[in-house]
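Undergrad: Pasting the sequence and the predicted model now:
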Amino acid sequence: MDDLFAAADEHHSLFFALLPAPPVVAGIRAAQQALEAVLPPQRGAGVPDARLHLTLHWLGEWSQLPQALVEDACIAAAQVSLPGFGLRLDQAECFGHGESIWVLRPSEPPPQLASLHQALAAALAARRIRLPPGPAFAPHVTVRRRASVRFPPRPVPAVEWQVRGFALLQSLRTQGGTRYAVLGEWPLAPG
């Protein structure tokens, strides 16, 4: 009976994302620490290393994971054939209207990132996967949620990221917290 109630409280999200390699995670943490060093002490939750990512496309949220959608999304992702590219996260900003969310962003997103975003959207559309409506693509990595301080956009020590692939992730949110599972990964061609 407990499993029945636990399952009712589950929320499954699917999204495509870039996942930072350990050296990039270290750079993200260094930029975050530099930012925190010039701001008042914070409340709020820092994003764990294992959940750092840059979302390409969010596919939605369900009470049960839709396996047919996962399979179609994987087929679509395999159709994307683009070269890898460099990405520089060099700006911190606050997102959110109620809670303050701290993010790191590229001040000048590389055109290859937009190409990957568009190619993946086209591949998903070809599989009849409809993307939920949402804001325009604003590439970022969230580093803190529910922060107690807001700030205007500001430079941070640059994080150099060689993007070599992308992944499909499942986010499982329960009363016990949130965890991610990688459901598939696709390399980009050597760039």
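TA: Received, thanks. Numbering: from 1, shown residues only.
Undergrad: can we go C-alpha only for contacts and neighbour counts from here?
TA: Will do.
Undergrad: so Ala7 is in which element?
TA: helix 2-8 (DSSP states H and E).
Undergrad: ugh, wrong one, I meant Ala121
TA: Assessed by DSSP H and E, Ala121 sits inside helix 111-126.
Undergrad: Okay, one more to line up with it:
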Amino acid sequence: MKPVGHRGDAAQDGMHRLFFALWPDDTLRAGIDEVARELMQRHDPGGRLLSAARYHMTLQFLGDFNPLPPSLIGDACAAADTLQLPPFDMTLDCAGSFHGSHVWWLGTQHRPPELLRLWDEMGIALARAKVPVKPHGQAFAPHLTILRNVRRFIAPEPVAPLPWRVDAFVLVDSRPGRDYEVVRRWPLLA
């Protein structure tokens, strides 16, 4: 399984970017889009607003692959099948950006312990199944990207709260020039 270094590689037709994510429902997507547009209007950061269909919160990033290894999706799904965690509530209530990045995001000021547990147990299950993951850095920084290619940094600021009942997670296959494909969905069960 060989990850690809850059999305700008010449042979992009076979490129697959795989990740596990939390996937908002349509009502939440509309609320996120409204907050993102309000932030753009108020701060004029330049860049581009993401399509609401692309909103997600990455849990575990598997990497970029070209070609896609035959067993990778099956192994990742088998690892996810072992997770048995309850649903939980989270609120997107702040916006910000990471230093050195050109994205703005929405996040939560109070990370639910269930979110950290889901991230941690998923990482353990993927490691047991020998599915490679790309590290987030030193710690999990849950966020939902709303703008790309912005010209300036934004310090964290509160936004109108958007409640999110997290009752499932998904495996996503992102391919250049195409919509995200949800490969499979796993419900969180009480």
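TA: That came in fine, so what should we check first? Because the structure is a prediction, the values reported are computed rather than measured.
Undergrad: Drop the TM-score for these two in here.
TA: Comparison of the two superposed chains (TM-score structural alignment, normalised by the length of the second structure) gives a TM-score of 0.88, and 180 aligned residues with a CA RMSD of 1.8 Å.
Undergrad: The helix holding Ala121 of the first structure vs the second structure, average distance?
TA: On superposition with the second structure, the average gap between helix 111-126 of the first structure and its aligned counterparts reaches 0.8 Å (mean CA distance after the TM-score superposition for the first structure).
Undergrad: now do stretch 25-36 of the first structure
TA: Mean deviation for stretch 25-36 of the first structure: 1.8 Å (mean CA distance after the TM-score superposition for the first structure).
Undergrad: Where in the second structure does that stretch fall?
TA: Counting by TM-score structural alignment, stretch 25-36 of the first structure falls onto residues 29-40 of the second structure.
Undergrad: how far out from the middle of the chain is the matching stretch?
TA: Between the centre of stretch 29-40 of the second structure and the centre of its chain there are 17 Å (CA atoms, centre = their mean, to the nearest Å).
Undergrad: same check, this time on stretch 169-186 of the first structure
TA: Mean-position distance between stretch 169-186 of the first structure and its chain equals 12 Å (CA atoms, centre = their mean).
Undergrad: got the contact list for it?
TA: The contact list for stretch 169-186 of the first structure, computed with CA atoms under 8 Å, 6 or more residues apart in numbering, reads 6, 9-17, 50-51, 74, 77-78, 165-168.
Undergrad: same check, this time on stretch 111-122 of the first structure
TA: With CA under 8 Å, 6+ apart as the test, stretch 111-122 of the first structure has contacts from Leu56, His57, Ala76, Ala77, Val80, Leu82, Phe85, Leu87, Leu131.
Undergrad: In helices, which of those residues appear?
TA: The helices, defined by DSSP state H, take in Ala76, Ala77 from the contacts of stretch 111-122 of the first structure.
Undergrad: got the contacts of stretch 111-122 of the first structure as JSON lines, with distance to Ser148 of the first structure and neighbour count columns?
TA: Compiled in JSON lines, these are given as follows (distance: CA to CA, whole Å; neighbours: other CA atoms under 10 Å):
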{"residue": "Leu56", "distance to Ser148 of the first structure": "27", "neighbour count": "24"}
{"residue": "His57", "distance to Ser148 of the first structure": "28", "neighbour count": "20"}
{"residue": "Ala76", "distance to Ser148 of the first structure": "40", "neighbour count": "21"}
{"residue": "Ala77", "distance to Ser148 of the first structure": "38", "neighbour count": "24"}
{"residue": "Val80", "distance to Ser148 of the first structure": "40", "neighbour count": "19"}
{"residue": "Leu82", "distance to Ser148 of the first structure": "40", "neighbour count": "17"}
{"residue": "Phe85", "distance to Ser148 of the first structure": "35", "neighbour count": "18"}
{"residue": "Leu87", "distance to Ser148 of the first structure": "29", "neighbour count": "20"}
{"residue": "Leu131", "distance to Ser148 of the first structure": "32", "neighbour count": "13"}
